[in-house]
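S.K.: My questions are about this predicted structure, shown below with the sequence.
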Amino acid sequence: MKPFRYERPSTVREAVALVEGDPGAVYVAGGTNLFDHLKLGIDRPHLLVDVTGLAMDGVEALSGGRMRIGATVRNADLAAHPEIRERYPVISQALLAGASPQLRNMATLAGNLLQRTRCPYFLNVETPCNKREPGSGCAAAQGHAEHNAVLGASRSCAAVHPSDLAVALCAVDATVCVLGRSGTRRIPVTALYRSPGNHPERDTVLGHGEMITAVELPALPMAARSRYRKVGDRASFTFALASVAVAVDLDGETIRDARVVFGGLATRPWRATRAEAVLRGARADADRFAAAAVEELSAARTVPANAYRVPLAHDTLVATLRDLCGED
């Protein structure tokens, strides 16, 4: 392991100054993703800036029914928070669907959102990977493709985005609060992640040293009728082959509004706006649910090895909508 310095700043602004002023510096909190990368030789920072002692570990109510979640809130604590479970059940369900209890006790909100892909070629430093080493090529394009993205991939990268939580946050219109040297800004979670294009090494729109300090949840009544469903290789501690976060606003048997976000299929959390348009204003029945899934997934681009993911995602969305809308 390459030697590195370790700093524990006393304020958020001090932490930002340390990282922004050093291209070889990174933040660390739970470290559940970073420490794996240090051991594998994927990341070689020479400065770790520990932010766990900063005042970013609370969940608080804001005016107008909004909520604010600090960046270093542990995933286990957030999943168990009574108001989150009641008002935004999709968030709690997504957290519980990810990792293991031990990891959820360590991992943090911001760390979960910024975790990197689990593509096996990215994790193997002996293989070419444009995300890990820009310009080296994409081994996944020529190799085992069963886990490659079927939505949003480019010629440079087909790595699937790994976060369950990010998918759920997109479904409730959450916003990340970011601090950098030039000040603060707010970014919808749906706009936080970049499609790979020709620069797959850039996962997000954040600049070097910008820190996620919190996530804000809007007062979204339909979020109380929400669900996260995940299908993987096994029942626990697995990444999604297909997942979906859904929130619906029902008026009797009519869907007034809907949020649909796919996970496990794409290079970023995939807001399914075409499916939402099919659902909005329609009767809540199985035929309409299937039509919504077909409309969105018609954009999928597959090879024989990963084509199974499309019907898997179709059935996952239909089953989730049937549960939420009471369709037998």
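M.R.: Sure, I can see it.
S.K.: contacts, neighbours, all on C-alpha from now
M.R.: Will do.
S.K.: And the top helix by length along the chain, what's buried?
M.R.: Using DSSP state H, we find that the single longest helix of the chain is helix 309-325. For helix 309-325, burial by neighbour count (16 or more other C-alpha atoms under 10 Å) applies to 309-310, 313-321, 324-325.
S.K.: With stretch 57-69 instead?
M.R.: Neighbour-count burial for stretch 57-69 flags Asp57, Val59, Met67, Arg68, Ile69 (criterion: 16+ other C-alpha under 10 Å).
S.K.: Second structure follows, compare the two:
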Amino acid sequence: MKHFDYVKADSPEAAVAAGGAGTHFIAGGTNLLDLMKLQIETPGKLVDISRLDLATITETAEGGLSIGALVTNSDLAQDARIRARYPVLARALLAGASPQLRNKATTGGNLLQRTRCYYFYDTARACNKREPGIGCAAQGGFNRIMAVLGTSEDCIATHPSDMAVAMRALDAVVVTLQPGGDRRRIALGDFYQLPGDTPQIENALQPGELITHVELPPAPQGKQVYRKVRDRASYAFALLSVAAIVAVKDGKIASAALAFGGIGTVPWRDPAVEAALIGQAPSTAVFDAAADALLADARGQGTNDFKIPLARRVLIATLRELTGEAA
């Protein structure tokens, strides 16, 4: 048992004042507590934010929604506005974890959950994400669930969140409170960091910085779908997932937003994929071109090679569903 201090915060300002290096915020604790039990995370202090007034969903002046960091995954998935205007997000949330976990897991915590790489959780094996500089056992090891995009020589671990994939397609913005009292707005596309040679740095947050809200822009035009491929029907992380929003007008694709899970080291979105679709009439050739753009830099590691053709098939099937193009 590692000793740590425990503090209950009564406001976001008090929480960041109590934070800093070696401190973790805790709300639902569905990921952090597991990591502490395994001594992968050993915070010197826990700041309990579970009682803060950050558990509501409100309308924004622009016509979008502001989601408090403590809104649970269950409440977010069941909110009538989310289901009506952002069904891709509701479906992604319901595809993740079990009902019991969704009842505890929070919006902010979901964004910050750590990878499920086997070697990250096995402290007897090398993992640069867990302990920088000791190597990556997944490369050359059993890497079936690992990433094929955004990898580096130091890390091939996938990001595990379903929710973040849908939010990436929706152009979500993360709102934070910094220790000095300043607010910061970070586009989700800038929030996550590729592993490079610093895989232990996963996001743009500074020590003591607290996620307070996630903002969604006004609902996009077009049809929305979240498709997830996994080893079993429930409570399993994605081998591959896609959050897709496509609008067709006058026989051509007018807009497209596609984000992918299970194949990238971060929730993956490539503008080249959307550029290959927009302005084109739906067809097999166009869909193949989009898949080519997505997988141009894909790199398998052996037992995860299957993800590359799987991604092509799932993307094309999803685009056919959204555009009505027959196989």
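M.R.: Right, received. Where do you want to start? All of these numbers come straight from a predicted model, not from anything done at the bench.
S.K.: quick one on the thing from earlier: distance to Phe35 of structure 1 and secondary structure added to the buried residues of stretch 57-69 of structure 1, as CSV?
M.R.: Conversion of the buried residues of stretch 57-69 of structure 1 to CSV gives the following (distance: C-alpha to C-alpha, whole Å; DSSP: H, G, I helix; E, B strand; the rest coil):
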residue, distance to Phe35 of structure 1, secondary structure
Asp57, 21, coil
Val59, 26, strand
Met67, 31, strand
Arg68, 28, strand
Ile69, 24, strand
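S.K.: how about these, which pair is most distant?
M.R.: Asp57 and Met67 (13.4 Å; C-alpha to C-alpha).
S.K.: From Ala326 of structure 2, how far off is the residue in structure 2 sticking out farthest from the centre?
M.R.: Relative to the centre of structure 2, and counting by C-alpha atoms, centre = their mean, the farthest-placed residue is Asp250 at 33.4 Å. Counting by C-alpha to C-alpha, to the nearest Å, the gap between Asp250 of structure 2 and Ala326 of structure 2 amounts to 17 Å.
S.K.: now swap in Ile211 of structure 2 and tell me
M.R.: Ile211 of structure 2 sits 43 Å away from Ala326 of structure 2, going by C-alpha to C-alpha.
S.K.: Show me which of these two is the more surrounded one.
M.R.: Ile211 (26 against 10; other C-alpha atoms under 10 Å).
S.K.: can I assume that one sits in a helix?
M.R.: No: secondary structure of Ile211 of structure 2 (DSSP: H, G, I helix; E, B strand; the rest coil): strand, not part of a helix.
S.K.: so what's it up against?
M.R.: Ile211 of structure 2 is in contact with Ala69, Gly108, Val174, Val175, Thr176, Leu177, counting by C-alpha atoms under 8 Å, 6 or more residues apart in numbering.
S.K.: Show me those that map onto strands.
M.R.: Counting by DSSP state E, the contacts of Ile211 of structure 2 place Val174, Val175, Thr176, Leu177 in strands.
S.K.: Scan those residues and report the most crowded one.
M.R.: In those, the most neighbours by other C-alpha under 10 Å go to Val174, 24 neighbours.
S.K.: contacting residues around the residue nearest the centre of structure 2?
M.R.: The centroid of structure 2 falls nearest to Ala164 when counting by C-alpha atoms, centre = their mean (2.8 Å). Neighbouring residues of Ala164 of structure 2 by C-alpha under 8 Å, 6+ apart: Asn110, Leu111, Pro267.
S.K.: element containing it, please.
M.R.: Using DSSP states H and E, Ala164 of structure 2 sits within helix 163-169.
S.K.: residue range for that helix in structure 1?
M.R.: Mapping helix 163-169 of structure 2 onto structure 1 (TM-score structural alignment) gives residues 165-171.
S.K.: before we move on, the earlier item: could I get the ones in strands among the contacts of Ile211 of structure 2 as CSV with distance to Gly133 of structure 2?
M.R.: Listed next are these as CSV, based on distance: C-alpha to C-alpha, whole Å:
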residue, distance to Gly133 of structure 2
Val174, 30
Val175, 32
Thr176, 30
Leu177, 31
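S.K.: what's the closest of these to Arg232 of structure 2?
M.R.: Looking across these and measuring by C-alpha to C-alpha, the closest to Arg232 of structure 2 is Val174, at 31.4 Å.
S.K.: rewinding a little: so which of the contacts of Ala164 of structure 2 sit within helices?
M.R.: Asn110, Leu111.
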